[in-house]
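>>> Below is the sequence, then the predicted model.
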Amino acid sequence: MTERIPTRIIETIDPGKPKRLTPAKEGGPIHTRSFSGLFRNLRLLGAGLLFILFFGTAWLDWNGRQAVLWDLGAGQFHIFGSTFWPQDFILLSAILIIAAFGLFFISVLAGRVWCGYACPQSTWTWIFMWAEKITEGDRNQRIKLDAAPWSLNKLLRRGAKHAIWLGVSLVTAVAFVSYFTPVRELVAGLLTLDAELGPTIWVALFATATYLNAGWLREQVCLHMCPYSRFQSVMFDSDTLNVAYDAARGESRGPRKKDSDYRVEGLGDCIDCTMCVQVCPTGIDIRDGLQLDCISCGACVDACDEVMDKMGYARGLVRYASERSLEGKKIRLLRPRLMGYGLVLIVMIGAFIWALGERSLVSLDVTRDRTLYRENSAGQIENMYLLKVINKSQQVQRYSVGLQGAQFTLQGPSELTLAPGEISDVPYSVALVEPSRAASTHEIHFTIMNPNDRSAHDSVSSTFISPARY
């Protein structure tokens, strides 16, 4: 197996128009070199925080249950002190819209940094590459191992690598599924081989997907499967920060001695060491310009800065920069597109917070009996209804049930007491006490509320049917 050598990428830049990016040439596996630096440390810090949240949150308890749990069987999403029901899924849509506009805002401001620092695909790919390093060695050793014939040493190294990959994939899958199945039951069942079939299948599927995506597909997911890589270039403008090579400073490239007067030789600061290529997880040469494959992880920035330090040159030959700043112009931070996304994002967040605060913690659903009407012992026309009441809070609630309209009387329990999360179906009858010859159908309104809790109230309209010209 040979290392992939990327071909030159041509970037077409037309002021005022989106950039068209051409993907790199397909090839063999990419072997990255180990490196250190500021942006690597930032990525490790961010990944560490994400790991703590992802792997640790499911183990937290809240009021005797798992703090964060999407109970699909009961149709409830518990998140600490709140419980969300299918009726609240509009809030989930709002969260997705907010996330989308947040991604747009970040893309216009700083390019594809989400991909480089926080995307699960990139983060898990770095973990799998770390597993390669500790089992097969650094870049040059892995290249030699690829080219070497099969032997016991190669078999053991490859076996150890895939064992770590499978272990990480399994732990990841269990952590993911534990947000839908109580984690303690899931782990205990898997360890004793007594887990339910459904969760076991999902663990196997998700582990397989993690193993394939982070271990085998890697940058192919970012390039061919992720839709963001396809439309992200249209989000950029001349002020967007991207990982960029300063060609005016770096060209012409060429090797030289550390203390040589390279300017006399007509050389720039780039010593053509290809370290920026060797550390890139997508195998591109950042010196060829902005490319579709670049995930803005900053690995090439760290590698180049380390080389510049060794040569005694100024850092920043490869750096986060905009097209305007590379031309020596001032960056425009406040620009229409960025301000527009920012404004929409602020409005959406404000609307979400308001909707969350106004969310009713009781749900009322009214179903009218299919029988048109009946006459009661008092000679009044009655309609029958079934009221479905859901206590969406995490406390015991006592509700008052009422009916709007002076010409109607409600017969049934005037108060209901429901346990946390309880669903109760209660039959009621409504009698027409003041007949009207003007209409045979009437609109009525059922109400339910907890007088001591302003957030626990709901109102639903229904139809009352009486004989024509009664």
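Looks like it came in fine.

>>> Going by C-alpha atoms from here, please, whenever you check contacts or count neighbours.
Noted.

>>> Can you mark which positions in the lengthiest helix in the chain are buried?
Assignment by DSSP state H gives helix 152-177 as the longest helix of the chain. Residues of helix 152-177 classed as buried: 157, 160-162, 164-166, 168-170, 172-177 (neighbour count, 16 or more other C-alpha atoms under 10 Å).

>>> Mind picking the one among these that's closest to residue 106?
For the buried residues of helix 152-177, the residue nearest residue 106 by C-alpha to C-alpha is residue 176; the value is 26.3 Å.

>>> give the contact list for the closest one.
Listed by C-alpha atoms under 8 Å, 6 or more residues apart in numbering, the contact partners of residue 176 are residue 54.

>>> Quick check: buried residues in the longest strand anywhere in the chain?
Counting by DSSP state E, the longest strand found in the chain is strand 453-465. For strand 453-465, a neighbour-count test (16+ other C-alpha under 10 Å) marks 455-459, 464-465 as buried.

>>> who touches residue 367 in this structure?
Contacts for residue 367 (C-alpha under 8 Å, 6+ apart) come out as 385-387.

>>> measure residue 102 to residue 338 for me?
11 Å (C-alpha to C-alpha, to the nearest Å).

>>> what about the two, which has more around it?
Higher neighbour count among residue 102 and residue 338: residue 338, with 19 against 16, using other C-alpha atoms under 10 Å.

>>> So the more buried one sits against residue 107, correct?
No. Checked against C-alpha atoms under 8 Å, the pair residue 338 and residue 107 is beyond contact range at 9.3 Å.

>>> let's bring in a second one:
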Amino acid sequence: MNNEIPVKDVTRVKIHQPEQGRHEQQDPSRKRIYVRAVQGPLETFRRYFGFIFVGLFALIPWLRYNGQQAILLDIAEQRFSFFSLTLWPQDLTLLAWIFIIAAFALFFVTTFAGRVWCGFMCPQTTWTYMFVWLEEKFEGGRHQRMKLDQRPLDFDKFWRKGLKHLSWLIIALLTSLTFVGYFTPIGELFIDFFVFETGFWAAFSVWFFTFCTYGNAGWMREIMCTHICPYARFQSVMFDKDTFTVSYDPERGEQRGPRSRKTGREELKAKGLGDCIDCHLCVQVCPTGIDIRNGLQYECINCGACVDACNGVMDKMGYPSGLIRYTTETRLGGGTTHIVRPKLVGYAVVLAAMIGFLVFEILTRVPLQVDIIRDRNQLYRETNDGLVENVYTLKILNKSQQLQRYNISVEGLEDHRLIGNNQVQVQGGEVYVEPVSVAVDPYNLESTMQDITIVVEGVDDQGESIEVRTKTRFLYR
């Protein structure tokens, strides 16, 4: 019996490298991506969707409500206004719920339809396409831009490049002014900026975000998506075999190769050719410069540009569309896609729960906050008429946007006397400080340390009564 274990030589491992097509070997645009314009339903939808998104972004800070900017995230005053709702640092839980909901909504959409956020809603993608559109207007189509960059600098090249970069800077500046206008009154910002009276931090923010927008959308472009954005790195964790992504059908497309339009599909099958004619248009229209035919890649932002380009070619060749399409790995393998699955249901349940918590927080939110600070210099004092007196400082925060009147009262002490204003007026969004004293006959005290309740009550914007009851202690000896 042979007890020797056969040993296999693993020092010579044949590594399979993906073959490069003829275009990838010759095309110098692989170092710099020259995005080709494409027409199709997905591209039309993306453009209109982007137009609506940019329009809302530019319009929202100009909306007015009750004579004020409707949405203003005033960091200096620590006050975030959303129409009739004003949030303060004490309402940080509401902002936390909003961010949590946004995160789980992104997870849910990604699990279902891949990186459609990146392809259709991400500001980086929207502004990049906007800058590419301006680039085409001044420098021409893809091949014209490639030839222009290879030419030596002359007057024609100078004015085209100069006007392109000037238009980029103008768009970037308007974008920055609008963005900063969410954090400072936008009407004053525009006026002060163009008459050079803007404060240091406002001016710094405007110029900082201007050059960030200009650099990101004009120069870095796909680098933001492929190397800087963390979402590109971890989004694959949320994918599964039933996630809809932009995919190439290799069973139908391979083997690739050029052919005449007159060549029948039966003849192509006899030659071993698939429907892909290797025109390379799917690569030329890709904003990140990938070849979707190599399979799912983390650089793909699911914009669908290659889908429109390929469908256009298929129509011209007389082939069925859908060689590149939104589909799932399961469906490409001949299986049935399961829309309702545990991961997607889990995200949906958590998302619904988070939305419920946010709605509950908003509905139960009281637009009034009261803080009580005892006088620490003297725990108590005795008055000339024999009463025991404690001094408190009330900080009343009016979280609404309207002037409110509040009544102050004390519960828990028999025959007490409240010294100070028992009715105060507080402007919307202000903190009112009111010192009050509570005096009582010592014979009416049950102990030397007695719990009392200071009640502040008023009427909210809808005419409903609001009341805040804050407990504190009355001390004696």
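That came in fine, so what should we check first? The shown structure was predicted, so the numbers you read here are calculated from the model rather than taken from an experiment.

>>> Please state their TM-score.
TM-score for the superposed pair, counting by TM-score structural alignment, normalised by the length of structure 1: 0.90. Supporting figures: 446 aligned residues with a C-alpha RMSD of 2.1 Å.

>>> Not counting the longest strand of structure 1 itself, show me its contacts.
Taking C-alpha under 8 Å, 6+ apart as the rule, strand 453-465 of structure 1 contacts 358-366, 368, 372-373, 383, 440-450.

>>> Which residue in structure 1 aligns with residue 345 of structure 2?
Taking TM-score structural alignment, residue 345 of structure 2 has residue 339 as its aligned residue in structure 1.

>>> Which SSE is immediately downstream of the host helix or strand of that match?
Using DSSP states H and E, residue 339 of structure 1 sits within helix 336-358. Downstream of helix 336-358 of structure 1, the first helix or strand assigned by DSSP H and E is strand 362-368.

>>> okay, and that following strand goes to which residues in structure 2?
Under TM-score structural alignment, the match for strand 362-368 of structure 1 in structure 2 covers residues 368-374.

>>> now do stretch 147-159 of structure 1
So stretch 147-159 of structure 1 is aligned with residues 150-162, judged by TM-score structural alignment.

>>> just how off-centre is the matching stretch within its chain?
Chain-centre distance of stretch 150-162 of structure 2: 38 Å, with C-alpha atoms, centre = their mean, to the nearest Å.

>>> Other residues contacting that stretch?
Contacts for stretch 150-162 of structure 2 (C-alpha under 8 Å, 6+ apart): 138-139, 148.

>>> Which one of those is nearest to residue 316 of structure 2?
Using C-alpha to C-alpha, residue 139 comes nearest to residue 316 of structure 2 of the contacts of stretch 150-162 of structure 2, at 27.9 Å.

>>> and residue 295 of structure 1, which of the three is it?
The assignment at residue 295 of structure 1 comes out as coil when based on DSSP: H, G, I helix; E, B strand; the rest coil.

>>> what's around the residue mapped onto it from structure 2, how many residues?
Aligned by TM-score structural alignment, residue 295 of structure 1 pairs with residue 301 of structure 2. Neighbour count of residue 301 of structure 2, defined by other C-alpha under 10 Å: 26.

>>> And residue 301 of structure 2, how far from residue 103 of structure 2?
Counting by C-alpha to C-alpha, the gap from residue 301 of structure 2 to residue 103 of structure 2 is 18 Å.

>>> Grab the nearest non-local neighbour of residue 316 of structure 1.
Of all residues not flanking residue 316 of structure 1 in the chain, residue 305 sits nearest, at 6.5 Å (C-alpha to C-alpha, 6 or more residues apart in numbering).

>>> wait, residue 309 of structure 1 sits on residue 303?
No. Checked against C-alpha under 8 Å, the pair residue 309 of structure 1 and residue 303 is beyond contact range at 10.1 Å.

>>> before we move on, the earlier item: need the contacts of residue 367 of structure 1 in CSV (columns: secondary structure and neighbour count).
Shown next, in CSV, are those (DSSP: H, G, I helix; E, B strand; the rest coil; neighbours: other C-alpha atoms under 10 Å):
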residue, secondary structure, neighbour count
385, strand, 18
386, strand, 15
387, strand, 19
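
>>> Now do the buried residues in stretch 78-94 of structure 1.
The neighbour-count check on stretch 78-94 of structure 1 (16+ other C-alpha under 10 Å) flags 78, 83-85, 91, 94 as buried.

>>> and the gap between residue 18 of structure 2 and residue 336 of structure 2?
Distance, residue 18 of structure 2 to residue 336 of structure 2, using C-alpha to C-alpha: 29 Å.

>>> how about the nearest residue to the alignment partner in structure 2 of residue 444 of structure 1, chain neighbours excluded?
Aligning on TM-score structural alignment places residue 444 of structure 1 opposite residue 452 in structure 2. Excluding the flanking residues, the one nearest residue 452 of structure 2 by C-alpha to C-alpha, 6+ apart is residue 412, at 4.7 Å.

>>> That neighbour pairs with which position in structure 1?
Matched to structure 1 by TM-score structural alignment, residue 412 of structure 2 sits across from residue 405.

>>> For burial, what's the neighbour tally of that match?
Residues contacting residue 405 of structure 1 under the criterion other C-alpha under 10 Å number 12.

>>> So which of the contacts of residue 367 of structure 1 is the closest to residue 47 of structure 1?
Checking the contacts of residue 367 of structure 1 against residue 47 of structure 1 by C-alpha to C-alpha gives residue 387 as the nearest, at 48.6 Å.

>>> So that closest one sits against residue 364, correct?
Yes. Using C-alpha under 8 Å, residue 387 of structure 1 is in contact with residue 364, at 6.9 Å.

>>> Would you mind listing the outside residues contacting stretch 391-401 of structure 2?
By C-alpha under 8 Å, 6+ apart, the residues outside stretch 391-401 of structure 2 that reach it are 84-88, 367-375, 380, 404, 426-438, 460-461.
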